[in-house]
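Trainee: Could you look at this predicted model? Sequence included:
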Amino acid sequence: MSDFHTIDVHRSEGLVRLTLNRPDAANGINAEMARELAAAAAACDDPTVKVVVITGAGRFFSAGGDLKDFASAPHRGRHLKGVADDLHRAISTLARCDAVVITAVNGAAAGAGFSLAVLGDLTLAAESASFTMAYTRVGLTPDGSATYLLPRLVGMARAKELMLTNRRLSAQDALQWGLVTEVVADDALATRADELATAMLATSGGANGGVKALLHDSFGNGLETQMEAEGRLIAQRAESTDGREGVDAFLAKRTPDFA
């Protein structure tokens, strides 16, 4: 991951920090960034990675797809489909890996940048952050999982409003709508993300991954199917190293050591 040009990736024990790093282009997602995001996400899909923190360099989180990159391609549709495919691989991997994904939204998040921002299992927003879909403004339709995520996060009516009117939400609006977990002062965002990452590093990666998997599947399951999945998974966790350690630590009134 050290050979990336459009994202900066720093890995320490159990933690990967991923920074979108095209500040001169508002961290717009071009073909290279989409490929690198997919590769970085694949590297994060590892039991030793407990936390992934995603943020942007400079004033923007991400302005979404890089329209200059798309417009310069000889076959725009084919080019854009390839970019979307790579971005979607990244999003799918991050959504389904065991690691807790923390997004630290440091500025404007538009288009696919909006989707990437609210992908976080825990989403922090700086007070100056903003969110807008922006696709129909240029005659395009959403990608980056927006049509999946937003109806589930804010409901169908509000998802339609965001996508059809390109309404811009402030950080406080996004908090009230349930799109973000917490809003913090601009100069406190990095520190708060570090605090949250440190707290998550002390938790059980397998249990966190199980929570994510159960919640993702819950929208497609009936009640009994979902409860059966819960029963099977909690039984598996009870036999796992982390499950045994967690229960034993609780009974012994000590802090668990989830290695």
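Mentor: It's in. Numbers count the residues shown, from 1 in each chain.

Trainee: Please count neighbours and contacts with C-alpha atoms only from this point.
Mentor: OK.

Trainee: Number of residues surrounding the residue nearest to Arg76 when sequence neighbours are not counted?
Mentor: Computed as Cα to Cα, 6 or more residues apart in numbering, the closest residue to Arg76 that is not its neighbour in sequence is Phe70, at 5.9 Å. Using other Cα atoms under 10 Å, Phe70 has 19 other residues around it.

Trainee: So Leu196 belongs to a helix, correct?
Mentor: Yes - the assignment for Leu196 (DSSP: H, G, I helix; E, B strand; the rest coil) places it in a helix.

Trainee: show me what contacts Ala31?
Mentor: When contacts are counted by Cα atoms under 8 Å, 6 or more residues apart in numbering, Ala31 touches 69, 82-83.

Trainee: quick check, nearest of those to Asp143?
Mentor: For these, the closest approach to Asp143 (Cα to Cα) belongs to Val83, at 10.2 Å.

Trainee: Give me the nearest residue to the closest one, chain neighbours excluded.
Mentor: Ala31 (5.2 Å).

Trainee: what sits against Met1?
Mentor: Met1 touches 9, 39-40, counting by Cα under 8 Å, 6+ apart.

Trainee: Can you flag which of those belong to helices?
Mentor: 39-40 (DSSP state H).

Trainee: Name the member of the contacts of Met1 with the most neighbours.
Mentor: When the contacts of Met1 are compared by neighbour count (other Cα under 10 Å), Ala40 ends up highest, at 21 neighbours.

Trainee: ok, now which ones touch that residue?
Mentor: 1, 9, 90.

Trainee: show me where the chain has helices.
Mentor: 31-44, 67-71, 76-96, 112-118, 146-154, 156-165, 171-177, 189-201, 205-218, 223-239, 241-251.

Trainee: any idea how far the residue lying closest to Ala229 once chain neighbours are set aside lies from Glu230?
Mentor: Spatial nearest neighbour of Ala229, excluding adjacent residues (Cα to Cα, 6+ apart): Leu214 at 7.4 Å. Per Cα to Cα, to the nearest Å, Leu214 is found 7 Å from Glu230.

Trainee: Second structure follows, compare the two:
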Amino acid sequence: MELLDTQAPMSFAIGSDFHQLNKTLISCEKILIAAVNGPAAGYGVSSLALFDLVYCVPDAYFFTPFVKWGMATEGASSFSFTRLMGHQKAAALCLAGDSITAEEAEKLNLVTKILPNGDKDFLSNVVEIARRISQSPPGALRTTKMLMKQPVLQDLLDANDRECAIIQKERFGSEEFVEAIKQFKLEREQKRQSRVKL
């Protein structure tokens, strides 16, 4: 599965495609850099721990509404979040559905660094970092990444297997999930109606 394959059909199977996407991110030999330029939710948060470097803007915030939506955590975050931030902080994010600020995400090791929105464009700053890294010998980058990832590689793959199996077999399409989606749509429509009345 090519992440930038523009010729691929535009369909997505929640279980198998997430499983393969996560495996690709977990096993990727290249340096993976994420740039968070605003609010991040769900998989946009849980997958961040699979990246090597994560940069965000100061006003970014992060939340994982999996439980609220009747789902389960994904992106191997059942392992990676606990490893990064400890059980209680991971539980606050995943079970309680707490949102965290950019500063909190940086303290919890979910974000590498907060980059300012100053005179230079945020994405230009991230690209500059990527360009600097790309000047390093590629073999040294691959070897160093492999050595850093190897101690947790199997744990990440196992967490991905467990999460995707549970999401596909138990959570997706469950009564709790269907009800949560109905409630979400209802709340969204109520918000839209209240804006129309203004």
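Mentor: Cool, the structure landed. Quantities reported herein were computed from a predicted structural model and do not represent experimental measurements.

Trainee: tm score of chain vs chain?
Mentor: Here the TM-score for the pair of chains, by TM-score structural alignment, normalised by the length of structure 2, is 0.67; 148 aligned residues with a Cα RMSD of 2.2 Å.

Trainee: mind putting the contacts of Met1 of structure 1 in TSV, distance to Glu239 of structure 1 included?
Mentor: As requested, those are arranged in TSV below (distance: Cα to Cα, whole Å):
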residue	distance to Glu239 of structure 1
Val9	34
Ala39	32
Ala40	31
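
Trainee: closest to Asp186 of structure 1 among the contacts of Met1 of structure 1?
Mentor: Val9 (21.8 Å).

Trainee: Now do the contacts for that closest one.
Mentor: 1-2, 16-19, 40.

Trainee: Tell me the buried residues within these.
Mentor: Neighbour-count burial (16 or more other Cα atoms under 10 Å) applied to these gives 16-19, 40.

Trainee: Stretch 85-99 of structure 2 corresponds to what range in structure 1?
Mentor: Alignment of stretch 85-99 of structure 2 against structure 1: residues 154-168, by TM-score structural alignment.

Trainee: separation between Asn125 of structure 2 and Ala49 of structure 2?
Mentor: 21 Å.

Trainee: out of these two, which sits in the more crowded spot?
Mentor: Taking other Cα under 10 Å, Asn125 of structure 2 and Ala49 do not tie; Ala49 has more neighbours (23 against 16).

Trainee: what's the counterpart of the more buried one in structure 1?
Mentor: In structure 1, Ala49 of structure 2 lands on Val118 (TM-score structural alignment).

Trainee: residues contacting that match?
Mentor: Neighbour list for Val118 of structure 1: 103, 179-180 [criterion: Cα under 8 Å, 6+ apart].

Trainee: could you redo the contacts of Ala40 of structure 1 as TSV and give each row distance to Glu224 of structure 1?
Mentor: As requested, these are exported to TSV (distance: Cα to Cα, whole Å):
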residue	distance to Glu224 of structure 1
Met1	43
Val9	42
Ala90	31
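
Trainee: ok, of those, which one's closest to Ser218 of structure 1?
Mentor: Nearest to Ser218 of structure 1 among the contacts of Ala40 of structure 1: Ala90, at 21.7 Å, using Cα to Cα.

Trainee: And that closest one? What does it align with in structure 2?
Mentor: Ala90 of structure 1 maps onto Leu21 in structure 2, by TM-score structural alignment.

Trainee: now swap in Ala193 of structure 1 and tell me
Mentor: For Ala193 of structure 1, the aligned position in structure 2 is occupied by Val126, per TM-score structural alignment.

Trainee: swap in Leu18 of structure 1?
Mentor: Match for Leu18 of structure 1 (TM-score structural alignment): no aligned residue.

Trainee: how about the residue lying closest to Ala188 of structure 1 once chain neighbours are set aside, what does it touch?
Mentor: Closest residue in space to Ala188 of structure 1, ignoring its immediate chain neighbours: Ala126 at 8.0 Å, by Cα to Cα, 6+ apart. Residues near Ala126 of structure 1 by Cα under 8 Å, 6+ apart: 104-107, 171, 183-186, 188-189.

Trainee: tell me, how many neighbours does Gln176 of structure 1 end up with?
Mentor: 13.

Trainee: measure it to Ser170 of structure 1 for me?
Mentor: Counting by Cα to Cα, the gap from Gln176 of structure 1 to Ser170 of structure 1 is 10 Å.

Trainee: centre of the chain versus stretch 153-160 of structure 2, how much separation?
Mentor: 15 Å (Cα atoms, centre = their mean, to the nearest Å).

Trainee: Any buried residues in that stretch, and which?
Mentor: In stretch 153-160 of structure 2, counting by 16+ other Cα under 10 Å, buried: 156-157, 159-160.

Trainee: Save these as a markdown table, and put in secondary structure and distance to Ser77 of structure 2 too.
Mentor: As requested, those are exported to a markdown table (DSSP: H, G, I helix; E, B strand; the rest coil; distance: Cα to Cα, whole Å):
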| residue | secondary structure | distance to Ser77 of structure 2 |
| --- | --- | --- |
| Leu156 | helix | 8 |
| Leu157 | helix | 11 |
| Ala159 | helix | 8 |
| Asn160 | helix | 8 |
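
Trainee: Now render those residues as JSON lines, adding distance to Arg132 of structure 2.
Mentor: Formatted as JSON lines, the buried residues of stretch 153-160 of structure 2 follow (distance: Cα to Cα, whole Å):
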{"residue": "Leu156", "distance to Arg132 of structure 2": "28"}
{"residue": "Leu157", "distance to Arg132 of structure 2": "30"}
{"residue": "Ala159", "distance to Arg132 of structure 2": "32"}
{"residue": "Asn160", "distance to Arg132 of structure 2": "31"}
